[in-house]
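Engineer: Fold the following.
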Amino acid sequence: MARQGTYDRLPKPPVVLGFEGSGTVRSVGEGVKSLMEGDRVICLLDFTAQDGTWQEFALIPETQCFAMPKEMSFEEGAAIPVNYITAYHMLFEFGNLRPNKSVLIHMAAGGVGVAATQLCHTVDNVTVFGTASAAKHETIRKGGVTHPIDYRNLDYVKEVCKISPKGVDIVLDPLSGADANKGYKLLKPLGKIVHFGAANVVSGPQISYWNMIKSYMGVKNYSPLFMIGDNKAACGYHLGHLTDNQEMIQYAVHQLIGFYNAGKIKPVIDSVWQFDDIAQAMARIHDRKNIGKVIIIPHKNNEN
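Structural biologist: Here you go, the predicted model:
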């Protein structure tokens, strides 16, 4: 999404991409107190950073580094920040997820989708509907999706209503456009839809402005007066506008590390690519072939 220009805070090219990562601290600057050389860390950069993490050595502010559990691999550490913080905020801060609730997760086999599915199961008796291509259903079902739905060949609204006629309590919407309207209609009373992306505007290697216009025109304008009568809520989420809120980010990371240490979450690594193969890695994500997180490393034998 950043490569295609859909993140509004990203500096204009030339720029080193990458908002997250993991590694070993090689040296610390003057005044750094919480870290020392040799520490293993997870990093989440401010989305306005000119120099991202897609480089062998990166300069990261102390406040944007977090201690990584000894049992966690570097690949797992790199998979935590963007996907799991996003899923955590949407489900627990916006969604107020509680036992016996139901959640619809679009793109359930992607990085955020896998994270959200795992986090749903940190709460008792949560029913998870997940859209994905049929080839990914067995995998996402094993990962915790209660009811996989083939969005390419079936109407997911009808499929959800067959099982839950009243709809769902939470919808996580990375699509926008007409799917935003469908998600709102699927909500039960007191339900919430959280919009956090616009995958429907992506067409080819770059953002499609025609698709953007169609998506914009196709989205229902939420009127507070109508929402009062509907007893529903619509929320918008963009992690890139929260990275300077360190208290909120640190709390989420603390909670996620606790879940990891308790064995309740474990990042799913789809594949690992070297810097020379970034184009193929990006194509895998764009073509929606991945299940879980696609990781980029400097060299295959570089463990740091």
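
Engineer: C-alpha only now, for contacts and for neighbours.
Structural biologist: Will do.

Engineer: From residue 294, how far off is the closest residue in space to residue 281 that isn't next to it in sequence?
Structural biologist: What sits nearest to residue 281 in space, not counting adjacent residues and going by C-alpha to C-alpha, 6 or more residues apart in numbering, is residue 273, at 6.5 Å. As for residue 273, its distance to residue 294 is 8 Å (criterion: C-alpha to C-alpha, to the nearest Å).

Engineer: one more, for comparison:
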Amino acid sequence: MEKIVIHRPGGFNRLQFETFPDPLPGENQVVVQTKSIGVNYADCVVRMGYYASAKKYIGWPITPGFEFSGVVSVVGKNVGDLAAGTRVFGVSRFDSYASHVVVPRSQLYFLPEHISFEEAAGFPVIYLTAYYALYMLVHIFPGSTILIHSAAGGVGSALLQLAQLGDWRTIGVVGSSHKVEEAKELGADWVIDKSKENLWQMVEKYAPQGLDAVLDGNGVTTLREGYTHLRPTGKLISYGYHAMFARENSILNHLKLIYSYLRTPRFHPIDLHNNNRSLASFNLSFLFDRGDLLEIAMRSLYSWFTEGKIRMPKVTVYPFREVSRAHRDLQSGKTVGKLVLNL
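Structural biologist: Take a look at the predicted model:
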């Protein structure tokens, strides 16, 4: 088997291809020969050496990747419902950037013929993130108005579609004009192009009473204003800190990171109490021991996905050996939808 290994943190050149013996499954495990692999911004942060769960559970060297699709290669003891050649997709805590992946049976899902390997590989992370934020972490009442940053990106695309199912009004924020139509097609009621419009003036126009929820994967650049624009009972939901990291340059800028960290707002519990506002945050890579939550979320998501109630956003495919280009493009902030690697 071949997989991508990172031996120490750094730029795109740290993504090295290495060969290993083919893996064997343990009890209740399955070996999948991968066809497509999802690429997420978290993978870039893993490569940089700043992803907390990667340092806690793996260390160096590490193979990044949280999601994949392919066909069953070998099944372990006690796995009776899968056979070699069965189309599947699934999730892993790292190790997906490989030609073969070993995971527990509980982290695999049957892949219908009408859904492509590319779509399936890019599905789990963005939709599990969106589902947990909207349906598990907090309660958002029907008719609420929610602000979604990076609305044409992977998680933003999933948030827009799940918000439609939840009967919420959505304000999508995009960073450039070529992303506006994509956000509209995905269901945004209003779209703010912050490259041409004043973001917070437009928010006040569309939500004069304030926002019921803000979904923020940026961090330092938008958290404070997002909190300020909440109405009483509003919720600021933070799931990433992309703005802390360099875009065009693969070299780590430690001074920028330190400066961004120091500028990241802190919210005092007494202020939250007096303002009737809430702050919630999460990182799904720390929740792999909560199989019950994964089962609940995927039961709904799998049904909606296979029935066509939700769909993948635009999927851009890269050859497996062009993983560095995929990381570079994703970090640039110019991509739309989801990126996947094909073997």
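
Engineer: TM value for the aligned chains?
Structural biologist: Here the superposed chains carry a TM-score of 0.91, computed using TM-score structural alignment, normalised by the length of structure 1; 294 aligned residues with a C-alpha RMSD of 1.7 Å.

Engineer: Residue 273 and residue 294 of structure 1: which is more packed in?
Structural biologist: residue 294 (21 against 18; other C-alpha atoms under 10 Å).

Engineer: Tell me if I'm right that the more buried one and residue 272 touch.
Structural biologist: Yes - between residue 294 of structure 1 and residue 272 there is a contact under C-alpha atoms under 8 Å: 6.1 Å.

Engineer: All the strands of the stretch 101-250 of structure 1, in order from the start?
Structural biologist: Counting by DSSP state E, counting those that start in this stretch, the stretch 101-250 of structure 1 has strands at residues 102-105, 127-132, 147-150, 168-173, 187-195, 202-203, 206-207, 233-236.

Engineer: Now render the ones you listed as a markdown table, adding mean neighbour count.
Structural biologist: Below are those laid out as a markdown table (neighbours: other C-alpha atoms under 10 Å):
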| stretch | mean neighbour count |
| --- | --- |
| strand 102-105 | 26 |
| strand 127-132 | 25 |
| strand 147-150 | 22 |
| strand 168-173 | 27 |
| strand 187-195 | 21 |
| strand 202-203 | 17 |
| strand 206-207 | 16 |
| strand 233-236 | 16 |
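
Engineer: Next, show the common contact partners of residue 273 and residue 294 of structure 1.
Structural biologist: Residues touching both residue 273 of structure 1 and residue 294 (C-alpha atoms under 8 Å, 6 or more residues apart in numbering): residue 281.

Engineer: contacting residues around the equivalent of the residue nearest to residue 281 of structure 1 over in structure 2?
Structural biologist: Under the alignment (TM-score structural alignment), residue 273 of structure 1 pairs with residue 318 of structure 2. Listed by C-alpha under 8 Å, 6+ apart, the contact set of residue 318 of structure 2 reads 326, 339, 340, 341, 342.

Engineer: in structure 2, which residue is closest to the centre?
Structural biologist: Nearest residue to the geometric centre of structure 2 (C-alpha atoms, centre = their mean): residue 126, 3.9 Å.

Engineer: Can you find the partner of it in structure 1?
Structural biologist: Match for residue 126 of structure 2 (TM-score structural alignment): residue 83.

Engineer: Work out for me the element that match sits within.
Structural biologist: helix 81-88 (DSSP states H and E).

Engineer: if we can go back for a sec, out of everything not next to it in sequence, what's closest to the match of residue 126 of structure 2?
Structural biologist: Per C-alpha to C-alpha, 6+ apart, closest to residue 83 of structure 1 is residue 112, 4.6 Å.
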